[in-house]
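Student: Let's see this in three dimensions:
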Amino acid sequence: MTTFFSTAEISPTPTDPLAVMGPLVARRTNEAFDGAPYERLTVSPSTPTIGAEISGIRLTGDLPDETMAELRRALLEWKVLFFRDQNIDRSEHRAFAQRWGALERHPFFKYTQPGQTDADVATLAKDAMASGVENTWHNDVTWHELPSFAAVLRAVEVPAVGGDTLWADMAAAYDLLPENIRARIDPLVAEHDWINSFGRFMPAETVDMLRPQFPAVEHPVVRVIPETGRRVLFANSGFTQRIVGISEAESNELLTMLFRHVQRPEFQVRLRWQPNTVAMWDNRTCQHYAASDYFPARRIMDRISIVGERPVGISS
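Tutor: Take a look at the predicted model:
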């Protein structure tokens, strides 16, 4: 069994409770997690807690139920799954994603992505005319009442070098907070909004048109995953605006500390894309960051996201 260390045991400095040195090791799963071997696919871990390469299957909509069950267990265990050499088309991509639930249509891409519509398969094309701006740590669409459950991203065209994506494990991030900080944030609720992110790339009249449809929403700062009971940190620098019910100064202090904590490399995995690579991640349990280091090279990705549920907190 993996040894579990709390940051509270590693002597943080008096001025910064998260400035610790030494082992930062978290459990990958709850102790009660079903650790049975995988029989229908091969799982190759990328880091101790987050990210695994899956081989031995082709991603289509007709995968056997038994294989899908193992994929669901692997997603809960590793948070993000990588599949290489998946020479599939858009219809196969869609069919595979539909096995996980209803597909989501992003309401803002047609306003912020050149040539984009509100189709369920979104083509995100970046080049000298449209640079990548997703280089901030975030969970997708937390400004929605029902943030995405998961996303399936397929590499169509990638730069010769650069354009990697990183994911951060929010279960490990929560577990490795000092106990007093966990107790402090466990009951809190935060406001999430899109105005300072997507809104920056829209004309004012478009923002005014969309605002009534998509008001700011509130979610628990610590989210509980129904299938596992795992607690995860659910605040991100992309969309979380403030913590409700405390002073602005305390909210800023807490969020700044949590956002910095998420950036610890011990919680992260990094994927170097190749054509026909597919990544699928649990949007509830990890944040992601698309490195924007390849401009003006071309990078084209097809993205599908799956509808999620209302986040549940510890006291819900």
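Student: Please count neighbours and contacts with C-alpha atoms only from this point.
Tutor: Fine.
Student: give the contact list for residue 270.
Tutor: 164-167 (CA atoms under 8 Å, 6 or more residues apart in numbering).
Student: swap in residue 82?
Tutor: Residue 82 neighbours (CA under 8 Å, 6+ apart): 51-54, 277-280.
Student: And residue 234, by the same measure?
Tutor: Here residue 234 is in contact with 170, 219-223, 284-285 (criterion: CA under 8 Å, 6+ apart).
Student: let's go with 10 Å and repeat that
Tutor: Residue 234 sits next to 138-139, 142, 170-171, 174, 189-190, 219-224, 240, 258, 284-287, 311, 313 when contact means CA atoms under 10 Å, 6 or more residues apart in numbering.
Student: For the comparison step, fold the sequence that follows:
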Amino acid sequence: MTATAPAPATALRAARVPGDGFHEGPRVLRRLPDTWEERPYELFRLVPLARTIGARIEGVDLSRPLTGALRAELDRALLEWKVLFFRAQHLTADRQRAFARHWGELETNPLLAAGSRADVVRFDKGDTANPTFENVWHADVTFRERPALGAVLQLREVPPSGGDTLWADMAAAYDNLSREVKDRIDGAYAVHDFIPGFARFTPPERLAPFQEVFPPVEHPVVRTHPVTGRRTLFVNASFTTRIVGMDRDESDRLLRHLFQQAHVPEYQVRFRWGPGDIAFWDNRATQHYAVNDYGPHRRVAERVAIAGDRPY
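Tutor: Next up, the predicted model:
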């Protein structure tokens, strides 16, 4: 019997996508460190909203002082889920501040409008209001030597549609970088500066007096979370200007690639707000994106931020 010769392979034309482009395809979605021991929550019900990030907490009244046990369990939930949501809490500014102070001292931000207290930032947005940090992925105040540990945001007035906020898990973003990119950024430092982010919506004469207050700082491109030990991607499109030791073109190309990682849907959770809702997020592990799609309606939010430590 004569064997049939194999059919010739079909020749394909040469084709490639840019080497530093956006990866498409399956991703590793690891919510916790490999050594982390999970335990059930005993003092509330936790409802996951996405695979690695975001959970709703039920059965907790934040208008009442936290016990030590409840604070500890909420802290564990924050570390495990990166952002926690509490529906219809309707806290006064002082109660919101008191809740946040369980995690540390509160910081002020003279570059943003204050609410009833100096450490309460108020975002009051309507059709004619000035833009702020919307429509851009960022982590808060990375231009400080000690960026915020986290923040507690409450919606005072909610538009009839739109105005959602998204958060991205930057540990998942780091996990899925290529080996080549990890090798280039592990041990690298980047410069963070308040001017690029604020210059989008603030005139130069208002920013100039703060240049000496907030000089550029350097932080690791890959941060180690001080509690979980997770490696997290710690650059963002609002404040990171260049990677130390690289020429400008190389730094720009690499930063564009790293900034893109927050845009991956698998790393994200999206929250539709209701009046009095609270979001409490870990600024060391996440970036967030406020969606400005609600004009001409009004959206009013108040935020308190918790002082953090120096990234390493």
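Student: Would you list the buried entries among the contacts of residue 270 of the first structure?
Tutor: Neighbour counting over those (16 or more other CA atoms under 10 Å) leaves 164-167 as the buried ones.
Student: Export the residues you listed as CSV, with columns for secondary structure.
Tutor: Formatted as CSV, those follow (DSSP: H, G, I helix; E, B strand; the rest coil):
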residue, secondary structure
164, coil
165, strand
166, strand
167, strand
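Student: Out of those, which is nearest to residue 23 of the first structure?
Tutor: Residue 23 of the first structure has its nearest neighbour among those in residue 167, at 19.9 Å by CA to CA.
Student: For the closest one, give its distance to residue 266 of the first structure.
Tutor: 11 Å (CA to CA, to the nearest Å).
Student: Find residues that contact each of those two.
Tutor: residue 50.
Student: Check whether residue 172 of the first structure really touches residue 78, as I assumed.
Tutor: No. Between residue 172 of the first structure and residue 78 there is no contact under CA atoms under 10 Å: 11.2 Å.
Student: can you tell me the helix or strand for residue 275 of the first structure?
Tutor: Assigned by DSSP states H and E, residue 275 of the first structure belongs to neither a helix nor a strand.
Student: wait, isn't it in contact with residue 153?
Tutor: No. Residue 275 of the first structure lies out of contact with residue 153 (CA under 10 Å); the separation is 11.5 Å.
Student: Give me the common contacts of those two.
Tutor: residue 301.
Student: Settle it for me: which of these two has more neighbours?
Tutor: residue 153 (24 against 17; other CA atoms under 10 Å).
Student: and residue 153 of the second structure, helix, strand or coil?
Tutor: strand.
Student: dump the residue contacts of the residue nearest to it when sequence neighbours are not counted.
Tutor: In space, and not counting its chain neighbours, residue 153 of the second structure is closest to residue 303: 4.3 Å by CA to CA, 6 or more residues apart in numbering. Residue 303 of the second structure makes contact with 93, 96-97, 100, 114-115, 119-123, 151-155, 278-280 under the criterion CA under 10 Å, 6+ apart.
Student: Can you tell me which of the residues you listed end up in strands?
Tutor: Among those, DSSP state E puts 121-123, 151-155, 278-280 in strands.
Student: most surrounded residue in the residues you listed?
Tutor: Most crowded among those, counting by other CA under 10 Å, is residue 154 at 29 neighbours.
Student: does that residue really touch residue 301, like I thought?
Tutor: Yes. Proximity of residue 154 of the second structure to residue 301 meets the contact threshold set by CA under 10 Å, at 5.6 Å.
Student: Please consider this matter closed, and thank you.
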